[in-house]
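A.B. asks: got a sequence here, can you model it:
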Amino acid sequence: MGGGNTAEQAREVLMDAAEHLFVTRGYRASTMEVIAREAGYSRTAIYRQFANRDELVAAMVQRTTQRHMVSILSRIPAGAGPVDLLVESLVIVASELVSDPLLNTIADQTADGTIASLIANDSGLTELVKSTVETVVADGTPFRPGLHPNDLAQFIIATALSFLMKTVPAVTDPAVARSYIETFILPAILQESPEPRRVF
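C.D. replies: Okay, the predicted model is just below:
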């Protein structure tokens, strides 16, 4: 089964099948066996690629996040500084990524908590965001001195999750998202932050 694909190709096919099933049938109904069958693989084959469903979800979220990060970075104006990059990235998360079908499944409950909690605790995703943060957080940047890139990555992930879960009122409106970020998020991480303004 699997048509002689390489391990990497098998992972992609299995993640494609899982994404399709999560979106169309829901997280709970999409067991490892159902995902394997949808992808044309055996139950044993899927467990060769992913130890469990949490690991599969983490890989899917990393893949989706990487895809969105590339798209976001390509839309940031040339010469934008790290603060502009952060603000515009979070505005895009709040106003556009909320409609991503896979990321919308984070509101679905799992037996061990929420998918959002799996995402927040995923070391691979943290490493991905951390490596991006490290490229923009260097000496002389406007970020608070002493902020560790790993902590900043976790803060950014938690903020993005709160937007994706729509826990901030009206944040899908880009103007509201930008005001919220500049009034509440930036003061937590910048040496000098913008003046607060009315958000809602």
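A.B. asks: contacts and neighbour counts: CA atoms only from here.
C.D. replies: Fine.
A.B. asks: contacts only, for the nearest residue to R53 once chain neighbours are set aside.
C.D. replies: Spatial nearest neighbour of R53, excluding adjacent residues (C-alpha to C-alpha, 6 or more residues apart in numbering): M32 at 6.4 Å. Applying C-alpha atoms under 8 Å, 6 or more residues apart in numbering, we find M32 in contact with R43, I46, N52, R53.
A.B. asks: now the first one: how far from Q109?
C.D. replies: Looking back up the chat, that one is R43. 24 Å (C-alpha to C-alpha, to the nearest Å).
A.B. asks: the spatially closest residue to I115 that is not a sequence neighbour: neighbour count?
C.D. replies: Leaving aside its sequence neighbours, I115 sits nearest to I106 (C-alpha to C-alpha, 6+ apart; 4.7 Å). Here the count is done by other C-alpha atoms under 10 Å, and I106 has 20 residues near it.
A.B. asks: is it true that I106 lies in a helix?
C.D. replies: Yes: counting by DSSP: H, G, I helix; E, B strand; the rest coil, I106 is found in a helix.
A.B. asks: I'd like the structure of this one too, to check against the first:
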Amino acid sequence: MSEGAVPEVRKTRRERQAETRQQVVTAARELFLTRGYHGTTLSAVVEAAGFTKGAVYSNFASKAELALAVVEEIERENVEKLAGAFQGASDPAERAKLLTLWGETILSDTAALRLRAELSFAAMDDPALAETIRHKSRNVRASVAAMLRGIDHSERFQLDVPVLADALTALANGVGMQRLGDPDFDVQAFVLAAGVLTGMPLSGEVPDAS
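C.D. replies: You can find the predicted model right below:
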């Protein structure tokens, strides 16, 4: 090794496994959102990820498990984006604009909405998948509740935080399903209803994303 060269730090087995898993999820996300759940095969994911079948199956036992990992990643990103934005916004009007933009963004992502819906329908005939989805849904609602608790303590919601988190999640899911059947359905329905639930004066005006 030449003088001044930085020695290579070898990754642990766990780190390599985590990296492989993330690369598989990234490849699968592109396929699921483009082709849908039923239009995507694990063989296609293996090819897109550039790994062997063993590398994929060692991380995910089934296509449903992999699709759930993709949905979980998307939902985590959505909650983190809103939570991060809210932490830097103390003015109620500014928060209202952020919630409006957030609602527009996630409820306009029809590919992700479709994937969630396809998984939910698949779970109707798969009790194990249904239980996993319920567990992950509880985690999402808990994340939303944690985000709400992180808002300025002077905020006074009309409902208890866990109930409010459940209501907002159900509202978003309902509007999302509506938009799958009717892409022209106005997302402002979510914004206005969320305003009623949270007690925040939400404007129907969507701010510039820039």
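A.B. asks: list the helices and strands the helix ranked longest in structure 2 packs on?
C.D. replies: Criterion DSSP state H: the longest helix present in structure 2 is helix 63-87. In terms of contacts (3 or more C-alpha pairs under 8 Å, 6 or more residues apart in numbering; DSSP states H and E), helix 63-87 of structure 2 is packed against helix 13-35, helix 92-107, helix 110-123, helix 127-149.
A.B. asks: out of these, the one nearest V196 of structure 2 is which?
C.D. replies: helix 92-107 (11.5 Å; C-alpha to C-alpha).
A.B. asks: mind listing what's buried along the closest one?
C.D. replies: 94-104, 106-107 (16 or more other C-alpha atoms under 10 Å).
A.B. asks: centre-most residue in structure 2?
C.D. replies: Centroid check for structure 2 by C-alpha atoms, centre = their mean gives E75 as the closest residue, at 1.1 Å.
A.B. asks: ok so, going back, for A193 of structure 2, which of the helices and strands packed on helix 63-87 of structure 2 is the nearest?
C.D. replies: helix 92-107 (11.1 Å).
A.B. asks: ok, back up a step: got CSV for the buried residues of helix 92-107 of structure 2, with distance to R141 of structure 2 too?
C.D. replies: Shown next, in CSV, are these (distance: C-alpha to C-alpha, whole Å):
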residue, distance to R141 of structure 2
E94, 23
R95, 20
A96, 20
K97, 22
L98, 19
L99, 16
T100, 19
L101, 20
W102, 16
G103, 16
E104, 19
I106, 16
L107, 17
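A.B. asks: and V61 of structure 1, what's its match in structure 2?
C.D. replies: Using TM-score structural alignment as the criterion, V61 of structure 1 maps onto V71 of structure 2.
A.B. asks: ok, now Y47 of structure 1?
C.D. replies: Looks like Y47 of structure 1 aligns to Y57 there (TM-score structural alignment).
A.B. asks: cool, and A18 of structure 1?
C.D. replies: Match for A18 of structure 1 (TM-score structural alignment): A28.
A.B. asks: what about its match, how many residues nearby?
C.D. replies: 26.
A.B. asks: what sits against F60 of structure 2?
C.D. replies: Counted by C-alpha under 8 Å, 6+ apart, F60 of structure 2 has contacts L66.
A.B. asks: on that earlier part again, how close does the aligned partner of the residue nearest to R53 of structure 1 in structure 2 get to S137 of structure 2?
C.D. replies: The equivalent of M32 of structure 1 in structure 2 is L42 (alignment by TM-score structural alignment). L42 of structure 2 sits 24 Å away from S137 of structure 2, going by C-alpha to C-alpha.
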